[in-house]
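Engineer: from the sequence below, what's the structure:
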Amino acid sequence: MAEKNKRFVVACAQMRSGKDVMANVDAAARLIGEAADGGAQYVQTPEMTNILVRSRDELFAQIVPEGACPTLTALQEVARALKVFVHIGSLAVRLDGDRAANRSFVIDPEGEVVARYDKIHMFDVDLANGESWRESQTYRPGESAVGVDLPWGRLGLTICYDVRFPTLHRALAENGAEVLAGPAAFTKQTGEAHWHVLLRSRAIETGSFVIAAAQGGRHEDGRDTYGHSLIVDPWGKILAEIDGAEPGVTLAEIDLSEAAAARRKIPALENGRRFSLLPAPSEPTLLREAGG
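Structural biologist: Next up is the predicted model:
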């Protein structure tokens, strides 16, 4: 049997999504087309491709259930027309009741959805500049990690804040993922501090490629996102980056056999061991001077 081709061209489409769903659809379709014209076979868009708005009322006035989502339908047609894999980093999708899902979709070149993933870790934080976010008030967290087989190898799905939880990435890699997706809408403050080091760390510790399309710039709701979409190899080397916050496309050819090579050199996935954690002593041990 012929050996699977492990080499393919991937792209990040960096966006600045706003409050107008159809304007965001048009922007995403244009960037995906640009990536396909550049030879991309897999194109990833950022978290919240369809809408980025802080007001809960404004969000729920526009989002719909998955089956009626115009962004999903439109980008399925784009994938079909261009014959590429389109990975929608995430969409805000209405669920029953007063919650939404922050959901990724992987669409094959026939326009079929081949994987869905709901963001597990909710961004509930208070930042030093006064920014406060409570994603759990709007979104229902996912409960399952998801990997999907592409023609070249397995892709593990994560979204934005998930990047801070190494156990998720390790579980995906142990399940066979050779490339990890990290589409995001990172805040400017956290991005400047942590974006590059977190993505490179997830690549290094799992021996995986990491592809992370990002939102970037000042959005209509007043927030600033960091941009700097990245493609990172299993050794932690940045293969491609959009150096800034402007919308655009970056591409790289990757060879998933390099993941296996990295894992042979440093077999951290194989070398991991279970361990117990001893309870902390209830009282510190006091050292006494002789004769004291």
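Engineer: every contact and neighbour count from this point should use C-alpha atoms.
Structural biologist: Fine.
Engineer: got a list of what residue 14 touches?
Structural biologist: 45-46, 213-216, 227, 229, 242, 246-249 (CA atoms under 8 Å, 6 or more residues apart in numbering).
Engineer: apologies, that question was intended for residue 258.
Structural biologist: Each residue near residue 258 by CA under 8 Å, 6+ apart is listed here: residue 234.
Engineer: doesn't it belong to a strand?
Structural biologist: No: counting by DSSP: H, G, I helix; E, B strand; the rest coil, residue 258 is located in no strand; its state is helix.
Engineer: run this one through as well so I can compare:
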Amino acid sequence: VKCSAIQLVSSPDPIANMDSVRRLIGYAVGLGSTLIALPEFWVSFGSDEPLAHVAMAKQSSSFRAFMSEMARTHQIFLFGGSIPTESPNPDRVHNTTFVYDPHGNEIAHYHKVHLFTFHGSNESLNESRTIAPGRGFVKADLPTIGGVALSICYDLRFPELFRSLGEFKIIVAPSAFTVETGQAHWEVLVRARAIENQCYVIAPAQGGTHANGRRTHGHSMIVGPWGQIIDELALGEGVIAADFDCEAIDAVRNKIPALASRVV
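Structural biologist: As a prediction, this is how the structure comes out:
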């Protein structure tokens, strides 16, 4: 199975972003990929409008239909990054990832649980002002692959999330790291989650300067079960790809049976 991660520099305009996604999915399919993952908030990013997420959430059904169409048209498993969806609180949204099978059916979804708070050198962020946390963690089960752990961005800092899901073969982690946190921690976190879970990590990201001047770290990467970076894209729109090899996972788990050695 060939897997791809798509990197974007999303604008506040969902139509333009859908055009980019359509084009890049087509490119990834041309590489032979049958599992494709999008980044966090691919549908709209970089708006200074306080209620932008709420407005996007009201349109979430059309974005879900678009992702379903992409999966069905190209006969792929599509991990839909994340989009804003409505929550019980009218002033806050869920940050939600959806998974689609090659028939266009939604087979799993996950609302981001851990909400980012950051007091940085040049910017401060508090996601809880506009986002409502989800409850519970989710693993999608794919035929021929097995379990895929779902997460979004800040979740990467919480290894307990992944331990709670039991056995899986892949982590998908759509993200939009800040430049400051990304330069310091992104690669370490992605590779650490791969090493400790002895699995692949597919980490598609936002990567560039957005309409409101906000900069995201990018460096989308696919990491193997030994912790090796298989493919990476620093900045700008693009596609990375890697072959998923279940035998490579088995080899690592046999070499160091760390998961079997756990006592806590």
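Engineer: returning to that earlier point: out of the contacts of residue 14 of the first structure, who's nearest residue 144 of the first structure?
Structural biologist: Checking the contacts of residue 14 of the first structure against residue 144 of the first structure by CA to CA gives residue 46 as the nearest, at 20.3 Å.
Engineer: the closest one touches residue 184, doesn't it?
Structural biologist: Yes: with contact defined as CA atoms under 8 Å, residue 46 of the first structure counts as touching residue 184 (5.4 Å).
Engineer: more neighbours: which of these two?
Structural biologist: For residue 46 of the first structure versus residue 184, neighbours defined as other CA atoms under 10 Å are more numerous around residue 46 (33 against 30).
Engineer: any idea what that one aligns with in the second structure?
Structural biologist: Counting by TM-score structural alignment, residue 46 of the first structure corresponds to residue 39 in the second structure.
Engineer: check residue 149 of the first structure too.
Structural biologist: Using TM-score structural alignment, residue 149 of the first structure sits opposite residue 141 in the second structure.
Engineer: for the strand ranked longest in the first structure, give me every contacting residue.
Structural biologist: For the first structure, the strand that runs over the most residues, judged by DSSP state E, is strand 85-94. Contact with strand 85-94 of the first structure is made by 32, 41-51, 60, 63-66, 69, 75-76, 79, 100-109, 159, 182-184, 213, as judged by CA under 8 Å, 6+ apart.
Engineer: same check, this time on stretch 14-25 of the second structure
Structural biologist: The contact list for stretch 14-25 of the second structure (CA under 8 Å, 6+ apart) reads 6, 8, 10-11, 36, 42-44, 70, 238-239.
Engineer: tally of neighbours for the closest residue to residue 56 of the second structure other than its chain neighbours?
Structural biologist: Once flanking residues are discounted, residue 56 of the second structure sits nearest to residue 84: 6.2 Å by CA to CA, 6 or more residues apart in numbering. A count of nearby residues for residue 84 of the second structure, using other CA under 10 Å, gives 28.
Engineer: which residue in the first structure lines up with residue 84 of the second structure?
Structural biologist: By TM-score structural alignment, residue 84 of the second structure lines up with residue 92 in the first structure.
Engineer: residue nearest the centroid of the first structure?
Structural biologist: residue 182 (2.0 Å; CA atoms, centre = their mean).
Engineer: that residue contacts residue 211, doesn't it?
Structural biologist: Yes: under the criterion of CA under 8 Å, residue 182 of the first structure is in contact with residue 211, at a separation of 6.0 Å.
Engineer: for the stretch 101-250 of the second structure, which segments are assigned as helices?
Structural biologist: Under the criterion DSSP state H, counting those that start in this stretch, the stretch 101-250 of the second structure contains helices at 159-163, 179-181, 187-197, 246-255.
Engineer: what about those, which gets the closest to residue 30 of the second structure?
Structural biologist: Nearest to residue 30 of the second structure among those is helix 246-255 (22.7 Å), distances taken as CA to CA.
Engineer: give the aligned range of the closest one in the first structure.
Structural biologist: Alignment of helix 246-255 of the second structure against the first structure: residues 256-265, by TM-score structural alignment.
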